[in-house]
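Engineer: quick one, what's the 3D model for this:
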Amino acid sequence: MVEHPIPNGVTEVAQRLVQFPFTPPDAKLKEKDALSVSKDWFTTHDKSEIDRLDNLDFYASSGPQSVGVVPKLHNTSAGIEIYQLPPTLGKETFEKTEGPYRSGVTKKFSNKRSGKKIAKFKVGTIAQSGLAGFWVSRLLGHLVEVPPVTYRTMDIQEFEKVGEQARTTGHPDCTQAWADLRAMAKSGNPRIVLSGGKLVYGALAQNPRGENSSPEDYWTVGAIRGHSFYKVLSSREPVASVLNLNDVKALQDLALAQDMTRGVILDSIFRQVDRLGNISVAVLQHYVTAEGQVKWDDKISDKDKAEAVSPLLALKRIMYKDNDDGMNWGRDSISVTPILNETHHIDQTIYNRLQWLAALMQDSEPGSDEKIKDYFVNVVHISGENYDKLKASLIKQAASLKNRVESKDIQLDLDFEGTMKKLYAKEVEAAQAAKSTATATTSATSVEGTPTPAP
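Structural biologist: Down below sits the predicted model:
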C-alpha cells in the first residue's frame, strides 16, 4: 500500500500492483517483476500507471503534484474527476470556478474543463465492478484496452466538499446519484465508508488517451451487425475463408472482430448491462519489432520507430474505458448477449485463459480457489460475496464456451497478432540476420584486437 497522510490527521491509502498467485502456461513473464513484455498479462505500462495513480496527491496546493479535484457532472453516474491543472490556474481557483455546474458549459453528456483529465474516482458497487473488470481483463489476456485502475481511499471531508458542488448537474440521473452518495457519506454507509467513518473507499482509474467515446455506430446490436468485422465473427466458415490473411487490409477487420468477441465475453462474465452505449474506439499505431513482437499504442516514440521492422499501421481498436455498470448478477440477458450468441470465432488466448482460471477457482491446484479469493478481496478489494458471484459467472462462461468449441459451434481461429507476425515474417528474419551478422563481426574484431601474451 502507498500511504498519504493528509492535513486533518487521517491517512489515505492506495493499492500497489501485486503479483497474482498463479501464472498461465502461455505467458512469458520477466523474472524480476513477473510482468509481460507482450499485451497478454499485466505489463510494465500497467505498473507505471498504477504507481502514478497511487502517488496522486489530492491536497498539494501548488507545484507539479498539485491537481484539481472536482465532481463529475455529466452522463448518468456520479464520481470525482482529477485534472492536471492548466498553467494559468491554481488548484483553489480551478476547483472553485470549474468545479460546480456552469450554465451553457455543463451539459447532459459533456462538461468541458480547462486542463487535462487524468483520472476518475468512483465509489460503491460501480467501483468494485471497475476494479475487478481491470484485473480479470489482464488475467484473461489483456482484453479490450481496459485502462489501469486501483483501490484508493479519500478523506470523507474532502469527498463531502466535492459532493456539495454536485447538487446541480447536467443530467438528472447524475444529480440523483450524487444525492444518494451524499446521503450515504453522511450516514456512514459501509457500502462507501470504512469503519471509523473518516474515509470513503473506491476505485481510482486512469483516464485513457486517444479514444472516441461511444461512437454512434456501436450503440445498438443492429449497428454492430452492419460492420464488416461482424461478418468475420458471425460466419461459420473458417476465418481464413472469410478474410485474405495474406493481405494487410484484413488486419482491421481481424482486430475489431477479436476485440468485440473478447469484450462481449468479459461483459457476459460481469453481467454488464449498458455496454453498447459505452464502447469506445481508439486509433492506435501498430508495428512488428525485430524480435517478432506485435506492439501498439496511441503515441509512438522515436525509439519505437527504430525497433519497428514493419510500417506503422493505424488501426481502430475497441476500448472498454468504463466498466462500472457490471456485477448485475441477477440479469440473465444483457445488451451484448445477442452478439456472443452469434459469434462463431474467438481467439485461443482468451479461451485457454478462461479454462485455466476457471479450473484454479475450482481447486485444480491445492488451495488455489482460496488463494484467488484472498487476492480479489485483499488486493483487488471487492467483497467476498461479489467474488463468489464473479467466480460462479466465470466458471459458467468457461463451460459454455468449452461446450460450443467441442461441438464445433465456435472455432479458435481469430489471431490478430499471429497474422500480423506472419505478414512481416521476412522483415523480422532479415532484421535478426543483420543483427546476428553485426554481432559476429563485433566478436571477430574483438578477438583480432586482443594482444598476444608475451612468451
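
Engineer: contacts, neighbours, all on C-alpha from now
Structural biologist: OK.

Engineer: what about residue 266, neighbour count?
Structural biologist: Other residues lying near residue 266 total 23 when counted by other CA atoms under 10 Å.

Engineer: which non-adjacent residue is nearest it?
Structural biologist: Leaving aside its chain neighbours, residue 266 sits nearest to residue 137 (7.2 Å; criterion: CA to CA, 6 or more residues apart in numbering).

Engineer: other SSEs contacting the helix or strand where that neighbour lies?
Structural biologist: Assessed by DSSP states H and E, residue 137 sits inside helix 125-139. Using 3 or more CA pairs under 8 Å, 6 or more residues apart in numbering; DSSP states H and E as the contact criterion, the elements in contact with helix 125-139 are strand 149-155, strand 199-206, helix 250-270.

Engineer: ok, back up a step: isn't the residue nearest to residue 266 right up against residue 146?
Structural biologist: Yes: with contact defined as CA atoms under 8 Å, residue 137 reaches residue 146; the gap is 6.9 Å.

Engineer: from residue 194, how far out is residue 155?
Structural biologist: Note on residue 155: its distance to residue 194, by CA to CA, to the nearest Å, is 10 Å.

Engineer: next, the second sequence, to be compared with the first:
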Amino acid sequence: MPSTLAQEYRSPNGLNERSSTLPAIPHGVYSKKDAEQEAKLVGFDFYAEKLALCPKTWSTSPATMLRDLSTTDYLQSSYEAQFKGKAVPKGVKKAAVFKQSLNESNTSGTFSPAALLYYHFSRYFDLSIAVPVAIYREMDSKAHYQRVTQRGVAQTRKGMIAAGWRHLAAAEKNPANFKAAASLFTPDRKKIYGCMLKAKGERYGAEINGVRSRWGTVQNEEFQRTAPYLALSLDLPLLQAITEGKKQAFKNVKIRKATVDANPFQMMYWMKELSEIVLLDFIFSQQDRIGNIDYAWRWYWLANGEVQSQAADSKLSRTQMSSIKPPAEIAHLSPQLLQRTCLNDNDAGGRVPYVNFTKKTGMLQKLRHFSGNTYQRLLRLNADLQDSGEIFQYLQSNFLLDSGQLSQIVKNTRLAKDILQDTCSIHKLQFDLDAPKDYLLTGRVKVAMVSCG
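Structural biologist: Below you'll find the model as predicted:
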C-alpha cells in the first residue's frame, strides 16, 4: 500500500504549488508499481529546465502535456517555443498529463476529481482493468496562462478544444468573473488545480468500443452489441455464452472484422473487464466512455504448471495481431496474445449534470455473468456508504466533492447493489469471472458459490 506523499514547488511568481497523493482507500489493493508511479508523478517540477509543458491541441478537452527532456539537448524554454501538436521528437518522453476541470458551454466536460475516484476505487474493487495512478496537483494560474493556455488558444481554431482553451484563458485572466471558480481554482483563486496521470495503451476499435455511428445513447446501445457484452448478457454457461455472443455480434460485418474471432480466453478477460467498466461508470455517472476504452497487448503461456505473462511491446491493432511475434525466449511455449483493457480517460464522471449513459441504457441490469469477488466488495462498499463508515469518510474528505456529488455516488452505489442483487436472486447471476487466467491452466470454467446477500 503506497504511503501518502506531498511536495511543494515554488513558481516564479512566488506561489507554493502542492503536488500530492491521496491516502489509500480503506481495504484497497495497491501494487508496488502504484507506489513507484505516485512518487514519480509527485516528483515532476513544472519549472525544471528539463521539463516542458505543452497545450493539448487535439481531441476535445484542454489539458497540459508534460514532456521529459532529460535525455535530449532541449531546454524547457526552447522546446515550448518550438514544438506544438501531438508529435514528439526523438528522445523526448511523454511524461504525464495535467488535467483541470472545465464544463462551460460548447466544451467537452472534464472533472479532475474523476480520475482520482477511478484510480482509488479500482484498487478498492481489486479490478483487472488497468486504471492509471492519479495524483492531485496545483499550478500558479498566471504561470499556466503564460506557458500553456496562451499557446493553446493560438494553436486551436475550432471545435470544443478551441472553445475550452478560450474559456480557460478567460478564467485565468479574471478568476473573479468565472462562475465555476471553485472547480478550477484553489480558494485563494491564485492557482488552478487538477489531477496528474500517465496513461498507457492504444484505442480499441469496434471489437470493444462498438461501431459508434452517433454519440450519446446510440453509441452506448451499439456498445452492447459487441461480442463480449452480448456474452455477458446471455443466461447461459460461460463458454456457451461466449459462442452465442460472438454469433450474434458477428452479424455486424464491422464488429466481426474487428474482433478477429477472439478465442474463449480473450473473451473471458474482455467480459470481466467490461463488467468492471459498467460497474464503475454506473457508480460515477460517466457520460463519455464509449470510444475511450484502450488496450495493451500481453503474452500468456504455461510454464511449470503456472500461468505466466508479460507485456507485448506493440501498438498494432487487433486486425494486425498476426504480425506480432512472441519474444524468442517464450516462442517455444506457444504463448497466447491477448488485449488487456486500459481505462485511461475517466474525466467525464463524478458531476451531477453529466448523463449517466450506463444507467440510462440499462447496462448493469443486463449482466448475467460477474466476478464473485467484485460483487462481495460492492455489498461491503454499499453497507459502508449507507452507514457513513470509513470509506464514506474517506470519500468525503479527499476528493473535493460537494454534497450533491457525494450523494450521487452513495445513491448510485446503492442502486448498483440493488440491481445486481435482484439479478442474483431472480436470474441466478453466474459468478464465473473471478480468474480468467485459470482457464488457460485447466481448460475449465470455475463458478464461485456466492450468497446474493
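
Engineer: ok, back up a step: neighbour count: residue 155 and residue 194 of the first structure, which is higher?
Structural biologist: Higher neighbour count among residue 155 of the first structure and residue 194: residue 155, with 20 against 15, using other CA under 10 Å.

Engineer: how close does the alignment partner in the second structure of that one get to residue 16 of the second structure?
Structural biologist: Matched across to the second structure, residue 155 of the first structure falls on residue 140, judged by TM-score structural alignment. According to CA to CA, residue 140 of the second structure and residue 16 of the second structure sit 8 Å apart.

Engineer: the nearest residue to residue 98 of the first structure once chain neighbours are set aside in helix, strand or coil?
Structural biologist: Leaving aside its chain neighbours, residue 98 of the first structure sits nearest to residue 113 (6.5 Å; criterion: CA to CA, 6+ apart). Three-state call for residue 113 of the first structure (DSSP: H, G, I helix; E, B strand; the rest coil): coil.

Engineer: any idea how far the counterpart of residue 113 of the first structure in the second structure lies from residue 131 of the second structure?
Structural biologist: Aligned by TM-score structural alignment, residue 113 of the first structure pairs with residue 88 of the second structure. Per CA to CA, residue 88 of the second structure is found 24 Å from residue 131 of the second structure.

Engineer: who's more crowded, these two?
Structural biologist: Set residue 88 of the second structure next to residue 131 and count neighbours by other CA under 10 Å: residue 131 wins out with 23 against 12.

Engineer: just give the nearest non-adjacent residue to that one, would you?
Structural biologist: With sequence-adjacent residues excluded and distances taken as CA to CA, 6+ apart, residue 131 of the second structure is closest to residue 343, at 5.1 Å.

Engineer: which parts of the stretch 201-350 of the second structure are strands?
Structural biologist: In chain order, the stretch 201-350 of the second structure shows strands spanning 202-203, 294-303, 306-311, 336-342, with DSSP state E, counting those that start in this stretch as the criterion.

Engineer: what are the buried residues along the helix or strand following the last one?
Structural biologist: The reference is to strand 336-342 of the second structure. Of the helices and strands lying after strand 336-342 of the second structure in sequence (DSSP H and E), the nearest is helix 357-360. Buried residues in helix 357-360 of the second structure, counted by 16 or more other CA atoms under 10 Å: 357, 358, 359.

Engineer: next one: stretch 238-251 of the first structure
Structural biologist: Quick answer for stretch 238-251 of the first structure (16+ other CA under 10 Å): 238, 239, 243, 245, 250, 251.

Engineer: which members of these define the maximum pairwise distance?
Structural biologist: Maximum pairwise distance in these, criterion CA to CA, is 15.6 Å, between 238 and 251.

Engineer: now residue 175 of the first structure: how far from residue 353 of the first structure?
Structural biologist: For residue 175 of the first structure, the distance to residue 353 of the first structure (CA to CA) stands at 40 Å.

Engineer: in the first structure, which residue is most central in space?
Structural biologist: The residue lying closest to the centre of the first structure (CA atoms, centre = their mean) is residue 146, at 1.6 Å.

Engineer: on the three-state scheme, that residue is what?
Structural biologist: Assignment for residue 146 of the first structure (three-state DSSP): coil.

Engineer: re the thing from before, so which of the buried residues of stretch 238-251 of the first structure is the closest to residue 259 of the first structure?
Structural biologist: Nearest member of those to residue 259 of the first structure, counting by CA to CA, is residue 251, at 12.0 Å.

Engineer: and the closest one, what pairs with it in the second structure?
Structural biologist: In the second structure, the residue matched to residue 251 of the first structure (TM-score structural alignment) is residue 265.

Engineer: against residue 237 of the second structure, how distant is its match?
Structural biologist: With the distance defined as CA to CA, residue 265 of the second structure ends up 15 Å from residue 237 of the second structure.

Engineer: how close does the residue of the second structure positioned farthest from its centre get to residue 339 of the second structure?
Structural biologist: Residue farthest from the centre of the second structure, counting by CA atoms, centre = their mean, is residue 332 at 34.8 Å. Residue 332 of the second structure is 21 Å from residue 339 of the second structure, where distance means CA to CA.
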